[in-house]
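Participant: Dropping a prediction and its sequence here:
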Amino acid sequence: MSDDATSVFVNPLRDPQDRRLPRIAGPCGLVIFGVTGDLSRKKLMPAVYDLASRGLLPPGFSLVGYARRDWADQDFAQVVHDSVKEHARTEFREEVWKQLAEGIRFVQGDFSDDVAFDQLRQTILDLDRVRGTRGNHAFYLSIPPRFFSDVIGQLKEHGLTDPKPGAWRRVVVEKPFGSNLETARELNAIVSEVFPPDSVFRIDHYLGKETVQNILAMRFANAMFEPVWNANYVDHVQITMAEDIGIGGRAGYYDGIGAARDVIQNHLLQLLALTAMEEPTSFDAKSLRIEKQKVLESVVLPRRLDLATARGQYTEGWSGGVKVPGYLEEEDIPGSSHTETYAAITLGVETRRWAGVPFYLRHGKRLGRRVTEVAVVFKRAPHLPFSATATEELTQNALVIRVQPDEGVTMRFGSKVPGTAMEIRDVNMDFAYGGSFTESSPEAYERLILDVLLGEPPLFPRHEEVEQSWKILDPIVDYWAEHGKPDTYEAGTWGPASADKMLARDGRVWRRP
């Protein structure tokens, strides 16, 4: 790849703090709908401050909040201030805050309030004049999908989606992107009617994590992995996202959605695509998207969904030394709910590289610990010239990419135990981000918000990927809906017994992270 400005700016493997060509946003502003929610307070507003602290936002950057609260600009500024002090990654500096605070505005209204959207339009015009944002604004929809149509319609009706010549308007959409294929297509139609494809950014925050991007770096920047990254050497792949928490205050969103729709359809299928994809011709958005989409189109479901999937719902138990309630005892959850809090599925990827290699995906709440990882488990050596007792405990080689926490990579292989006997034992070799790099990794939302402001889409799934993911998941969810209640598992354990049986039928076991 050439080292011209274009290739540098679109390469997702480039360090965002590259001193040769820093990725600094030009004149622009960000409008957040849903600023009173947890996502905005804990992630978005702190990420904006961290970008400003790192010198990656323009001096005249503006931040506009839109919500129903009866706030003045200074009230909203105080909310941002408190969120930044509590959740920002970088040190709080008064001079950075003062410059950022000068561009903070608030507009009060609901999503059907024409007067409020007129005020929003006037606020943006004022910011263009006072702060020099030049008509460049991104609209972040940190709101439930059922309101997308209302907000996008109001933006269009009040002339907020039509920038003046030379300026841009973009929209950021948080997951979930629908609840099935049909609703995803409806949502895409609503968005694409107003915004062109290159102006729509669908947030999957997992794709902004350094360790997820490191899957590409590890595979394609090193000669040692790619020759064995195929069905000749790989036995199976396990992709896990385990949470030790329950649903918290998300009952209104979570019940009826469940683990498969909430995480597998987006995060885990994207991890599968990055793990299984072929080498792209370059790391620009189009090339990455083409290879990921090829993988998703090659995914096949097992013929027996009853044997190759599992789902569960946590009951009361112990988590972190504390007694916790079961899902049906959580606040605002109906006692008759069949929503799964654990989901595991088996998928195949019918390509020359991966034919015959099962991909096991699992996600659950109230599991043994919080961890997200991709484990590539290799086949056993075809011949072991050792005595049976020397290798009795030996398992399969594995390469484990730890996405969170303790980000890094672990390699598991057999090694001789010191001594006179030829005894072989499993050992781990670890690479940890924290121990290898002096600078801390930016939060995923820092990277993604900056990419939105720069108009760089490599880490954002397009609607084709979203729809293909629903094509994969819909038959499984429909099958579960027809077959009664999910199994149960005690909080603090690693899921229902049916998930262990799912792998045991193939002669395999789940990793214990």
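Facilitator: Thanks, I have it. This one's a predicted model, so the numbers in the text were calculated from it and none came from an experiment.
Participant: rest of the way, CA atoms for contacts and neighbours
Facilitator: Will do.
Participant: would you list every one of the strands in the stretch 401-513 of the chain?
Facilitator: In the stretch 401-513 of the chain, the segments counted as strands under DSSP state E, counting those that start in this stretch are 408-416, 424-432, 487-490.
Participant: can I get those in JSON lines with distance to Arg289 and mean neighbour count?
Facilitator: Shown next, in JSON lines, are the strands of the stretch 401-513 of the chain (distance: least, CA to CA, whole Å; neighbours: other CA atoms under 10 Å):
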{"stretch": "strand 408-416", "distance to Arg289": "25", "mean neighbour count": "18"}
{"stretch": "strand 424-432", "distance to Arg289": "28", "mean neighbour count": "15"}
{"stretch": "strand 487-490", "distance to Arg289": "37", "mean neighbour count": "21"}
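Participant: Could you check how far Ala259 is from Ala285?
Facilitator: 29 Å (CA to CA, to the nearest Å).
Participant: a markdown table please, covering the strands of the stretch 401-513 of the chain and showing distance to Arg505.
Facilitator: As requested, the strands of the stretch 401-513 of the chain are arranged in a markdown table below (distance: least, CA to CA, whole Å):
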| stretch | distance to Arg505 |
| --- | --- |
| strand 408-416 | 24 |
| strand 424-432 | 25 |
| strand 487-490 | 18 |
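Participant: A further structure is provided below for comparison with the first:
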Amino acid sequence: MATERTALFMFFGATGDLAYRKLYPSLFNLYKKGSLRTHFAVIGTSRQTLDDDKFRVAVKKSLADSGNRADSKEASDFISHFYYQAHDVTDTAHYSVLKDAAEKLDKKYKLQGNRIFYLSMAPQFFGTIAKDLKAQGLMSTNEDAFNRLVIEKPFGRDFDSAKQLNDALSNSFEEEQIFRIDHYLGKEMIQNIEALRFGNTLVESLWNNRYIDNIQVTLSEKLGVEERASYYDNSGALRDMVQNHIMQIVSLLAMEQPVAFTDVDIRAEKVKALRSLRVYNVADAATNFVRGQYGSVDNQPDYRHEDNVPADSTTETFVAGKLLFDNYRWSGTPFYVRTGKMLADKFTRVDVVFKRPLVDIFAFPQSQNTPLAANVLTIFVEPHAGFSLQLNAKTNDAGFSTEPIKLDYLVDAEKSKETPEPYERLLHDVLKGDGTNFSSWPEVSYAWKFVDQIRRVWDLQAPNFPNYTPHSMGPAAAEELIQRDHREWIYRLNN
């Protein structure tokens, strides 16, 4: 069994979609595995007027909808730890009610003053909540207790707003108490990047610009904006995906080996990598990043005709770009990234493309052999988890020619069922106080500084949208971007 953790969870935005779909089922998984048992409680808050019983009915439905047996005794015992309090986050008087409830539950469940405040609501309220949590005395003053603040994205919409938010949070919480959620960092194969690199001499010894030609990161979404159109149109793919998910993945791929496998040392190396990321000037930003917006096909409307999207919207639904690190390990080796909505399929993958041999000895004049293919190490993140290594081998015939073959490892169905969901992992890390898989402020700040420059350049010129067909892999400009460097995307349609 896992080590039991003791804490009071206070969810702001407790009736929201994220809480029902992800947070409550994830807490229940921790409960079933023993990380939570007797000494925990949950206070849900939102503007809605509910009592404890109605809130617990909603939590029960949440568990049932996620595939759990919500009518079991185990589920009933778990749900009995949930309480509800209607709350207006802008009304300071309401915090005293929450404080009283927290203190009662602390005594009832012997929580030792440990408190986790989870903000899953509109980000404009983050600073207000953090300020009043401290000012109104909701934070534990017990020297042996912890106070931890969990923040959902977006963390700002540019560097200035992110810094303003961080300054507001820092007035109440120390940096080590702030956990900025990026659910991609909870994914099994993203966490496997560190094991793959630093657990294998064969891999890490080749993990540099002497042997790697380029690295490609693709986050592809099959659906359009769906019900998120109002939010998405004020964000776009650059802010919604590149600034957080992609930059976090890239930093794990680019970082140096940490002194030790601790959150402090890992974050330090990620920050060093992001510090060396080249921030483009206007000309280079325009050359090295492209954007797109999906058009229409069959019954699928174009982005501008989706519900709640302005008819003249210039919000990008696709981004592709080239990142360069000005350091000893990666100088001259580009990182290509792309992400978008309404693409060919839903998947996330990393392709590490190694350099070809300097001399292809099999391409002698009388040979009919095709040039050697590049070795490619692929990390499959989702929907299937695993690795693939492409090598060159002799064909099974009388002559002597070569062909690329693949050594594959995919996590089987049984292991996949046992794999914790990202939010389960991340909530467990919050309980432990482990910040390894959360974004630190320096990481967020360097990512915003890079992305802001791309955004400034794009804002100087109106795009020619729409420019790609749904269920493709984006606009032609994304192909041109990589072909200009005499390279190609490893994942292509029908390859």
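Facilitator: Cool, the structure landed. Keep in mind that this is a model prediction, so the values were computed, not measured.
Participant: Need the TM-score from the superposition.
Facilitator: Remark: TM-score between the superposed chains equals 0.94 [TM-score structural alignment, normalised by the length of the second structure]; 487 aligned residues with a CA RMSD of 1.8 Å.
Participant: picking up where we left off before, and Ala259 and Ala285 of the first structure? which has more neighbours close in?
Facilitator: Ala259 (24 against 18; other CA atoms under 10 Å).
Participant: Quick check: closest non-adjacent residue to the more buried one.
Facilitator: Spatial nearest neighbour of Ala259 of the first structure, excluding adjacent residues (CA to CA, 6 or more residues apart in numbering): Thr341 at 5.1 Å.
Participant: The counterpart of Thr372 of the first structure in the second structure: helix or strand, and which one exactly?
Facilitator: Using TM-score structural alignment, the equivalent of Thr372 of the first structure in the second structure is Thr348. Assigned by DSSP states H and E, Thr348 of the second structure falls within strand 347-354.
Participant: once aligned to the first structure, how far is that strand on average?
Facilitator: With mean CA distance after the TM-score superposition for the first structure, strand 347-354 of the second structure departs from the first structure by a mean of 0.9 Å once superposed.
Participant: how about Ala477 of the second structure, what does it touch?
Facilitator: Val290 (CA atoms under 8 Å, 6 or more residues apart in numbering).
Participant: picking up where we left off before, the match of Thr372 of the first structure contacts Leu219, correct?
Facilitator: Yes - using CA atoms under 8 Å, Thr348 of the second structure makes contact with Leu219 at a distance of 4.5 Å.
Participant: Onto which residues of the first structure does stretch 178-197 of the second structure map?
Facilitator: The aligned range for stretch 178-197 of the second structure is 200-219, by TM-score structural alignment.
Participant: Please point out which parts of that stretch sit buried.
Facilitator: For stretch 200-219 of the first structure, burial by neighbour count (16 or more other CA atoms under 10 Å) applies to 200-216, 218-219.
Participant: same thing with stretch 447-460 of the second structure?
Facilitator: 447-448, 450-455, 457-458.
Participant: Over to stretch 469-489 of the second structure?
Facilitator: 469-475, 477-478, 481-482, 489.
Participant: Lys471 of the first structure versus the residue nearest in space to the middle of the first structure, what's the distance?
Facilitator: Nearest residue to the geometric centre of the first structure (CA atoms, centre = their mean): Tyr206, 2.3 Å. Relative to Lys471 of the first structure, Tyr206 of the first structure is positioned 21 Å away (CA to CA).
Participant: likewise Val357 of the first structure?
Facilitator: Counting by CA to CA, the gap from Val357 of the first structure to Lys471 of the first structure is 20 Å.
Participant: Give me the neighbour count for the equivalent of Thr262 of the second structure over in the first structure.
Facilitator: Counting by TM-score structural alignment, Thr262 of the second structure corresponds to Asp284 in the first structure. When neighbours are defined as other CA under 10 Å, Asp284 of the first structure has 20 of them.
Participant: so who does the match of Thr372 of the first structure touch?
Facilitator: 217-220, 380-383.
Participant: any chance of those in a markdown table, plus neighbour count?
Facilitator: A markdown table is the format used below for the contacts of Thr348 of the second structure (neighbours: other CA atoms under 10 Å):
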| residue | neighbour count |
| --- | --- |
| Val217 | 24 |
| Thr218 | 21 |
| Leu219 | 22 |
| Ser220 | 22 |
| Phe380 | 21 |
| Val381 | 22 |
| Glu382 | 17 |
| Pro383 | 11 |
